[in-house]
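In: Mind folding the following:
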Amino acid sequence: MTLRTKFILFAVFIHGLLLALAWFVLQQNKYLFLGMELLVLASAYTTIHLYRSFFKPLTLIRAGIESIKDKDFSTKFMAVGQQDLDELVNVYNRMIDQLRQERVAQAEKHFLLDKLIQASPAGIILLGFDNQVESINPAAERFLGQQAGTLTGEHVSQLPEVWARELKDLATGQSTTFRINGIWTYRCHRAHFLDRGFQHYFILIEELTEAILQNERQAYEKVIRVMSHEVNNTTGAINSILGSLGYYANQLQPDDREDFEHVLQVATQRNTNLSRFMANFAEVVRLPEPKKTPIDVHALLQNLHRLLEPELQKRNISIQWQLTPQPLVVLLDAQQLEQVLLNILKNAMEAIGKDGEIQLSTSSSPPQLCITDSGGGIPEHVQAHLFTPFYTTKANGQGIGLTMVRDILVNHGFGFSLSSGSTEQTTFTIKF
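Out: Now for the predicted structure:
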């Protein structure tokens, strides 16, 4: 039973007693009855006035509670000229002003934080209590290669393969650094923050690829320049001396002359090969900035096919074409991309050896090229080092082919990956 109901019942009971008493007085004295009636009316008026005075603050409080429940911080009350009630009104209005200001400030901070998260170059994955993805920002979408809609609500273990393996057991406060496809390097750190008394976890993803590539490039550029300078100077001087020694051949006996000339020829050829070897390294250092023009990738592939067709026929390797009906026009440096595709196709041919196929497929949404060969795949321990400068698994390799491919594609701003699936096939993907 509410206080209002109790008060009303009490007032009705008292005034009922007064009316009954007035009825008994009526039997004794009419004038006294009239006095009693006036007393009852005065009491009723006073009771109604007190009722309004007592319960108006309660009505005000109830209205304020409803406004706060509805999160309506714009409703304020006006003073009514009653001191106690006006004090309550002033307190309520100040409280509402403070709540409104705090809500506006919180909304502005939340809006700013959301903008910073969306614009951040670092990837951010917000997690729920059960390691489920609550949201990810555009940078994390780009790193993971998937849209937020496909990942929201999924457990961390359901992320793309490498990401799931590295992040599912990552403890709060710990960091991990790993490489994907032998080129893209990421550092991930798991942390938490408090919101309304609850801990919320997140994973911060930082891409280190550009910094690592720049440091690598600066290191091997210096080494190559020094080596190239010293080797060219040395081989040039030696070839000059060897050429001068050739004039003494006529002074030798015929039996010795042939061996002498052969030795000079071998030494000269070896110096020439050494100079060519260093020149190949220097090409990586002297790689110019791409001069981009609109180019049809399909036309580039057709030209390279005609160039490599004799070798393909010799090895009995077939080309499977799966190109989009419309030309795939991309802004790029035709000469540099042709070098990239030539290197990839030659690697595919060498991986197959004989009797196999190379599949060339393109798509327009998103624009990309996939080159898949049936060469038996790449061992997992090799995949992590494929784009490392001067790393090679070939007997006479120099380890600069994929390094040049990497630098050209990075300079173009193209995404790329080299992976082997369970079908013993290797796919090189270029995302334009």
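
In: CA only for contacts and neighbour counts going forward, please
Out: Noted.

In: Would you mark the buried spots in stretch 286-301?
Out: P290, I295, D296, V297, H298, L300, L301 (16 or more other CA atoms under 10 Å).

In: Next, format these as a markdown table and append distance to S419 and secondary structure.
Out: A markdown table is the format used below for the buried residues of stretch 286-301 (distance: CA to CA, whole Å; DSSP: H, G, I helix; E, B strand; the rest coil):
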| residue | distance to S419 | secondary structure |
| --- | --- | --- |
| P290 | 26 | coil |
| I295 | 26 | strand |
| D296 | 25 | strand |
| V297 | 22 | helix |
| H298 | 23 | helix |
| L300 | 23 | helix |
| L301 | 21 | helix |
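
In: Contacts only, for the residue nearest in space to the middle of the chain.
Out: Note on the chain: the residue nearest the mean C-alpha position is A140, at 1.6 Å, using CA atoms, centre = their mean. Neighbour list for A140: A122, G123, I124, I125, I205 [criterion: CA atoms under 8 Å, 6 or more residues apart in numbering].

In: now, among those, which is nearest to S365?
Out: G123 (23.7 Å; CA to CA).

In: Please give the structure of this sequence too, so both can be compared:
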Amino acid sequence: MPITTQPMDQGRSELEQAFAMFTEASRQLTDSYAELQAQAQQLTEELAVANGELKRQYAEKAGLSERLVALLQALPAGVVELDVSRQVVALNAAAVRILGEQVIGQDWSVVLSERFESFESPGEWRLAGRPDCVLTLVENSLAASGGFIVLLHDVSEPYHMRQQLAKQQRLVEMGQMSAALAHQLRTPLSTAMLYSANLTREGLADADRQRFAGKALERMRVLEHLIQDMLRFVKGAAVAGLAPIAVNEVLDEVEQVIAPQAAMAGVVCEIGHLAADVMVSCDKQALSGALLNMLDNAIRACSPGQQVMLRPSLDHHVRICIEDNGCGMPETVRQRLFEPFFTTRGDGTGLGLAIVKQVIDAHDGHITVESRPGLGTSFVIELPLVDSVAIVNRNQARPIDQSN
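Out: Presented below is the predicted three-dimensional model:
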């Protein structure tokens, strides 16, 4: 029986095909492994680079943080860190010196109430138990953490320097005022002494005696007026207290007093009124006196037949304009109008307009002046409208001693 080799050849062929497939699969696996090794090596190198960059950035940030901490500790201003609930969580060295470490963990509002005292300078605080220590507080929010940073700046030295400078300035002003007052008193006093000396002459006729006595009395009245103005100026224009007063009521009183004076001088004087019954917070006597003083000056600046007008108007405040078409004044005079003892009149004290400005300032008002030689002068006063709550608070907070 003949032997057939076909099945054996077919089996060998299938085995060879299987081996070839296995060989191809092995090659592919080897290639894939090599590729994975290459990718792993690349990733390792990239990771090393990234890790090195991170280390560099970390080192930079660590150095920056160290420098910031050193800078924070070296700052002369106190730095207080608050958390979201406004509790103290950290202090720098300056803040520790000011507040002490025991405030850490305390509520900031409690620290404020116990450690700080407000006083006359706005925005500045005294440290409790240390009246010579003056601080300013500035608070900033931290958007990222929701906390807050409070800066405590010690302004004790600038504050005391300002106080010393103000004291020196007051001494200078007092010296200038004393010199000006002595100059103002000398002339009428010398004249009064001269007339009084004439009264002792033997054989002086009664008519001459009465004339000299009248002249001396007139000079004495000038002295009295000067001293009264001086006292009013020193006392701050004697604003006794603010109360709601109708503007037209003040203007009526001013009109009654100034009309005869204007008529005697031959000057046309018109006092306007507001259409509405508007109220201002004022000391009626002081405000009327200030307006009368200005109107009297305006009349003196006019010749017979010229005109003086007071015109009130209303906007967000009361505006009172006093203008004349008299002689006017040069710019050099206008700039010094409100200086104490500055006057262009031989019989003036130089305190009238200084007192007027004090009165307007005491009423939280504002006064300006414009003038042109030969064309006249215009004063503008602006006064706030009445605020009864502010009046009560102000009168309680600023009592004025009138015992003198």
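
In: and the residue nearest to the centre of structure 1, which of the three is it?
Out: Classification of A140 of structure 1 by DSSP: H, G, I helix; E, B strand; the rest coil places it in helix.

In: Would you map the helices across the stretch 51-200 of structure 2?
Out: Using DSSP state H, counting those that start in this stretch, the helices of the stretch 51-200 of structure 2 run over 93-99, 108-115, 156-198.

In: Deepest-packed of these, please.
Out: Compared across the helices of the stretch 51-200 of structure 2, helix 93-99 shows the largest average neighbour count, a mean of 18 (mean count of other CA atoms under 10 Å).

In: For that helix, which outside residues touch it?
Out: So helix 93-99 of structure 2 is contacted by Q73, A74, L75, P76, A77, G78, V79, V80, R115, L152 (CA under 8 Å, 6+ apart).

In: picking that back up, may I see the buried residues of stretch 286-301 of structure 1 arranged in TSV, with distance to H49 of structure 1 as well?
Out: Shown next, in TSV, are these (distance: CA to CA, whole Å):
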residue	distance to H49 of structure 1
P290	90
I295	90
D296	91
V297	91
H298	92
L300	96
L301	96
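
In: quick one on the thing from earlier: tell me which of the helices of the stretch 51-200 of structure 2 lies nearest to I381 of structure 2.
Out: Closest among the helices of the stretch 51-200 of structure 2, using CA to CA: helix 156-198, at 26.3 Å.

In: Mind giving me the packing neighbours of the next helix or strand after that closest one?
Out: Sequence order places helix 206-234 as the next helix or strand after helix 156-198 of structure 2, per DSSP states H and E. Counting contacts by 3 or more CA pairs under 8 Å, 6 or more residues apart in numbering; DSSP states H and E, helix 206-234 of structure 2 packs against helix 156-198, helix 352-362.

In: Tell me roughly how far the shortest one lies from structure 1 on average.
Out: In other words, helix 352-362 of structure 2. Its aligned residues in structure 1 lie a mean 3.3 Å from helix 352-362 of structure 2 after superposition (mean CA distance after the TM-score superposition for structure 1).

In: That helix - contacts with which helices or strands?
Out: helix 206-234, helix 284-300, strand 366-372.

In: Pick the most deeply packed of those.
Out: Ranked by mean neighbours (mean count of other CA under 10 Å), these are led by helix 284-300, with a mean of 20.

In: how much does the helix or strand that that one is followed by stray from structure 1?
Out: Note on helix 284-300 of structure 2: by DSSP H and E, the next helix or strand toward the C-terminus is strand 307-314. When structure 1 is superposed, strand 307-314 of structure 2 averages 2.5 Å from its matched positions, counting by mean CA distance after the TM-score superposition for structure 1.

In: Go through strand 307-314 of structure 2 and flag the buried ones.
Out: Q307, V308, M309, L310, R311, P312.

In: Just put these in a markdown table and tack on distance to P188 of structure 2.
Out: Formatted as a markdown table, those follow (distance: CA to CA, whole Å):
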| residue | distance to P188 of structure 2 |
| --- | --- |
| Q307 | 32 |
| V308 | 30 |
| M309 | 33 |
| L310 | 33 |
| R311 | 37 |
| P312 | 38 |
